[in-house]
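**Student:** I'll drop the sequence and a predicted model, then ask my questions.
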Amino acid sequence: MAVPKKKVSKARRDKRRSNNWKLDLPGMTKCPKCGEFVLSHRVCKACGYYDGKEVLNTETK
């Protein structure tokens, strides 16, 4: 059975564990209509287009 020969410090332990907690950014793409960053397979909140069709009416009064 494997047993550590020496005590592992908290700093060394935390450095080793740090790579497991990195978060990946969600899949972001640019909207072809307006150029804003949009989550993949979602309607663009800036212009209201998805797949070349207007889905949301984003006109301001």
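**Tutor:** Sure thing, it's come through.
**Student:** rest of the way, CA atoms for contacts and neighbours
**Tutor:** Will do.
**Student:** Let me see the ranges of the helices in this structure.
**Tutor:** With DSSP state H applied, the chain shows helices at 10-17, listed in chain order.
**Student:** The structure to be compared is supplied as follows:
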Amino acid sequence: MALPKRRHSHSRTRMRRAHDALTKPSVGQCPECGEAKMRHQLCGGCGMYKGRSVIRLEEEIS
């Protein structure tokens, strides 16, 4: 395995780490109930995904 001969400078290390920042998750709105939800995820409020009911919630069962 290759080993570096010299250490990297702080500037070079920080330039490499410039792209490691975290991004906020993209949040959309459910078209059925209007609750905030993650994109491409099931809505936790109504159980809908892409216009169809995927799961039945306990509120609907009772």
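**Tutor:** That came in fine, so what should we check first? Since this is a predicted model, take the numbers as computed values, not measurements.
**Student:** Start from the N-terminal end of structure 1 and give the strands.
**Tutor:** 28-30, 37-39, 49-50, 53-54 (DSSP state E).
**Student:** Now tabulate these in TSV and tack on distance to Arg12 of structure 1.
**Tutor:** Below are those laid out as TSV (distance: least, C-alpha to C-alpha, whole Å):
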stretch	distance to Arg12 of structure 1
strand 28-30	34
strand 37-39	37
strand 49-50	48
strand 53-54	53
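**Student:** most packed of these?
**Tutor:** strand 49-50 (a mean of 18; mean count of other C-alpha atoms under 10 Å).
**Student:** Average separation of that strand from the aligned part of structure 2, please.
**Tutor:** When structure 2 is overlaid, strand 49-50 of structure 1 sits 0.2 Å from its aligned residues on average, using mean C-alpha distance after the TM-score superposition for structure 1.
**Student:** How about the contacts made by the closest residue to Gly45 of structure 2 other than its chain neighbours?
**Tutor:** Computed as C-alpha to C-alpha, 6 or more residues apart in numbering, the closest residue to Gly45 of structure 2 that is not its neighbour in sequence is Glu35, at 6.6 Å. By C-alpha atoms under 8 Å, 6 or more residues apart in numbering, Glu35 of structure 2 lies in contact with 29, 43, 45.
**Student:** hmm, try it at 10 Å
**Tutor:** 28-29, 43-46 (C-alpha atoms under 10 Å, 6 or more residues apart in numbering).
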